[in-house]
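Colleague: A structural model of the following input is requested.
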Amino acid sequence: MNPRSNNPDHHQDEQRLQWDRVADAWKQWWPVIENGARGVSERMLELARIGPGQRVLDIATGIGEPALLAAGRVGPAGQVVATDLSARMLDIARERAQALGLTNVAFIEADAERLDFPDGGFDAIVWRWGPSDLSNPSDALATIRRLLRPAGAFAAAVWEAGPRARPLASLANDVARDMFALPSDCAAEPTPPTESLESRMRGAGFSEVRAEEVALSLEFASADDCTRYLVEVSPAFAELLSDKSPAQRAEFRHRLTERLQPYVQADGRVRIADVTLCVVGQA
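Modeller: Okay, the predicted model is just below:
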């Protein structure tokens, strides 16, 4: 992996390109992703107390979640604003909204750390699996708090460090280190920060901050499907393997498939249990 650039604009451009490249794979694998992740989205919306008539911001929505789920909750009298850095991701999110007949969602291309909305413009803000990769967490969280109305809620889902949270990413990182001699402190997938989101939110002025674990499960038809999913939807692993030979890419998938054997069920399907943290606080 290339080290993160010291130029924020350059890093933003790199991230945009990486997510644009994998957007179509996210569309293809969406049933698998959302079958596992829907429960996390639902819990985030419950924690943020999202209901009819509210105005909600979904940061880094990807191809539309939990924005579209929130749109159903706020109803025609409410509105959801969904942002993402990737224009291609947002194109797919718009297609999904149109297919569902949702007209109360606006999609805006925006950097999660450069949000430009009026102060106090949202009743709730949600962010699924993004706050862990902030370059300037304090400023970003202060902005989020500023965008909320008094007593408005911010709910986010984040990954903890270690294999218990995301076994598939952990196994893939181990294979990558073995094959490509990556340093022990260099993983294809970003490592969650040591300081918890809870403490950072309190530092940014949020009150009544609390966190809870939420379990989810990803299921695949086979171990081969599972490895193909990983290298297609993960920008980090897609970039890592982009300059490798076809033989190296095939070997990577073969080794990862072997390590997935403990997760293979009697019918050949693969079931991987993840654990995420949902964190909520009030402005």
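Colleague: Only C-alpha atoms from now on, for both contacts and neighbour counts.
Modeller: Will do.
Colleague: Verify the stated contact: Pro163 with Asp174.
Modeller: No. Counting by Cα atoms under 8 Å, Pro163 stays clear of Asp174, with 10.4 Å between them.
Colleague: Now do the lengthiest helix in the chain: everything it contacts.
Modeller: Ranked by residue count under DSSP state H, the longest helix found in the chain is helix 8-28. With contact meaning Cα atoms under 8 Å, 6 or more residues apart in numbering, helix 8-28 is reached by 4-5, 63, 85-89, 92, 111, 232-235, 239.
Colleague: mind running it again at 7 Å?
Modeller: Here helix 8-28 makes contact (Cα atoms under 7 Å, 6 or more residues apart in numbering) with 4-5, 85-89, 232-233, 235.
Colleague: Tell me what angle the next helix-or-strand element following it forms with helix 8-28.
Modeller: Scanning forward in sequence from helix 8-28 by DSSP states H and E, the next helix or strand is helix 30-47. Relative orientation of helix 30-47 versus helix 8-28 (axes from the mean of the first three to the mean of the last three Cα atoms, to 10 degrees): 110 degrees.
Colleague: Strands of the stretch 151-283 of the chain, residue ranges please.
Modeller: 207-220, 270-282 (DSSP state E, counting those that start in this stretch).
Colleague: nearest spatial neighbour of Trp29, skipping sequence neighbours?
Modeller: Of all residues beyond its chain neighbours, the one nearest Trp29 is Tyr229 (7.1 Å), with distances taken as Cα to Cα, 6 or more residues apart in numbering.
Colleague: and stretch 123-143, how far from the chain's centre?
Modeller: Averaging C-alpha positions (Cα atoms, centre = their mean, to the nearest Å) puts stretch 123-143 12 Å from its chain's average.
Colleague: coming back round to it: next, count neighbours for the residue nearest to Trp29.
Modeller: Neighbours of Tyr229 under the rule other Cα atoms under 10 Å: 18.
Colleague: for comparison, sequence B:
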Amino acid sequence: MSSLSPEQIKAATRQAWEKSADGWNRQTPQIHAWLAPATVAMLDSARRVGPGGSVLAPDISAAILQFAQENAQRAGLANVEIRVGDAEALSVEAASFDAVVCRLGLMFCPEPLLALRQAYRALKPGGHIAVLVFSEPQHNPCIGILMSTALQHAGLPPRDPFQPGSLLSLGKPGLLDALFREAGFSEVTTSRLDAPFRLPSAEDYLSFVRTSASPIMQLLGQLDAVAQAAAWAAMKDKLQAFQSPIGWAGPNELLLTHGARPAQ
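Modeller: Purely as a prediction, here's the structure:
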């Protein structure tokens, strides 16, 4: 278990994403290519917004939302509202939304059950929710390599991969289903989605991590330049295991969990 309080976890998460927002935004093409099939499955599961609908996009990071606003305007999407907010304490009207989706975000909540209860409260009866998170460590070896190497070079002990607020915190089999049901959702189903990250080389993957993977940067940011260089070199060496003649493919597996607020 994490020794940090939920508020400390949120503060660290907010700070990390404030620093990584620009890099994450610049990596948009790579992120789209990586997550496109999983995103389509998530949206299909929760239903899509029609021409007369609207979208509220809350996030804990104001910097992330600024880029979201600019990207929405550039795409001509006038029906998207952004709002800084805490998923565990949403300030929205009860029973006012038809659907809730969350792509690789719920696992950062220190108390995900609170976030799911907020989503339940926001949904209209009969409304749907779909959430994407990473599955178990053995199916996401690149995350394990990055985290274990960063911890080792930072002189820190290994961490429980399922600790609250971490990348793999909701990957334990059956956990997300149980949380959905405890929050009140029915029709709960979970499917596994293969989501390899394909790039020309391990170095390209590490370039992505350097600019946009905030949990790793939190650890390495405390080291001097020489120690950081040694950590990156060790990561690259281990990640070469996923190189092939046609490119680099880092294995990732996601869990897509769907639920509904009962109509009655």
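Colleague: And the residue nearest to Trp29 of structure 1? What does it align with in structure 2?
Modeller: Using TM-score structural alignment, the equivalent of Tyr229 of structure 1 in structure 2 is Phe208.
Colleague: For its match, give its distance to Gly23 of structure 2.
Modeller: 8 Å (Cα to Cα, to the nearest Å).
Colleague: coming back round to it: so which of Pro163 and Asp174 of structure 1 has more stuff around it?
Modeller: Neighbour totals were compared for Pro163 of structure 1 and Asp174, and Asp174 leads with 17 against 13 (other Cα under 10 Å).
Colleague: From the centroid of structure 2, which residue is nearest?
Modeller: For structure 2, the residue nearest the mean C-alpha position is Leu104 (2.2 Å; Cα atoms, centre = their mean).
Colleague: Give the aligned equivalent of that residue in structure 1.
Modeller: Using TM-score structural alignment, the equivalent of Leu104 of structure 2 in structure 1 is Trp129.
Colleague: Of the contacts of helix 8-28 of structure 1, which count as buried by neighbour count?
Modeller: In the contacts of helix 8-28 of structure 1, burial by neighbour count holds for 85-89, 232-233, 235, counting by 16 or more other Cα atoms under 10 Å.
Colleague: Out of the residues you listed, which is nearest to Ser222 of structure 1?
Modeller: Glu232 (15.5 Å; Cα to Cα).
Colleague: Chain neighbours aside, what residue packs nearest to the closest one?
Modeller: Using Cα to Cα, 6+ apart, the nearest residue to Glu232 of structure 1 is Ala25, at 5.8 Å.
Colleague: aligned partner of the one you found in structure 2?
Modeller: Checking TM-score structural alignment: Ala25 of structure 1 goes with Gly23.
Colleague: what's the distance between that match and Ser207 of structure 2?
Modeller: Distance check for Gly23 of structure 2 against Ser207 of structure 2: by Cα to Cα, it reads 10 Å.
Colleague: Between these two, point out the one with more neighbours.
Modeller: Neighbours around Gly23 of structure 2 and Ser207, counted as other Cα under 10 Å, are more numerous at Gly23. The numbers are 18 against 15.
Colleague: how near is the more buried one to Thr211 of structure 2?
Modeller: The gap separating Gly23 of structure 2 from Thr211 of structure 2 is 5 Å, by Cα to Cα.
Colleague: Ok, Asp224 of structure 2 next?
Modeller: 17 Å.
Colleague: just to revisit the earlier point, could I get the contacts of helix 8-28 of structure 1 as JSON lines with distance to Pro183 of structure 1?
Modeller: Formatted as JSON lines, the contacts of helix 8-28 of structure 1 follow (distance: Cα to Cα, whole Å):
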{"residue": "Arg4", "distance to Pro183 of structure 1": "15"}
{"residue": "Ser5", "distance to Pro183 of structure 1": "18"}
{"residue": "Leu85", "distance to Pro183 of structure 1": "29"}
{"residue": "Ser86", "distance to Pro183 of structure 1": "30"}
{"residue": "Ala87", "distance to Pro183 of structure 1": "33"}
{"residue": "Arg88", "distance to Pro183 of structure 1": "33"}
{"residue": "Met89", "distance to Pro183 of structure 1": "32"}
{"residue": "Glu232", "distance to Pro183 of structure 1": "23"}
{"residue": "Val233", "distance to Pro183 of structure 1": "23"}
{"residue": "Pro235", "distance to Pro183 of structure 1": "19"}
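Colleague: right, and out of the residues you listed, which lies closest to Leu182 of structure 1?
Modeller: Nearest to Leu182 of structure 1 among the contacts of helix 8-28 of structure 1 is Arg4, at 15.6 Å by Cα to Cα.
Colleague: Helices along structure 1, start to end?
Modeller: 8-28, 30-47, 67-74, 87-100, 137-147, 167-180, 197-203, 223-233, 235-242, 246-259.
Colleague: and Ile272 of structure 1, which of those helices is closest to it?
Modeller: Ile272 of structure 1 lies closest, by Cα to Cα, to one member of these: helix 167-180, at 7.2 Å.
Colleague: Packing partners of that closest one?
Modeller: helix 246-259 (3 or more Cα pairs under 7 Å, 6 or more residues apart in numbering; DSSP states H and E).
Colleague: from the contacts of helix 8-28 of structure 1, which single one is nearest Pro118 of structure 1?
Modeller: Using Cα to Cα, the contacts of helix 8-28 of structure 1 come closest to Pro118 of structure 1 at Leu85, 19.3 Å.
Colleague: residues contacting the closest one?
Modeller: Applying Cα under 7 Å, 6+ apart, the residues near Leu85 of structure 1 are 16, 60, 109-111.
Colleague: cool, and Arg103 of structure 2?
Modeller: Counting by Cα under 7 Å, 6+ apart, Arg103 of structure 2 touches 131-133.
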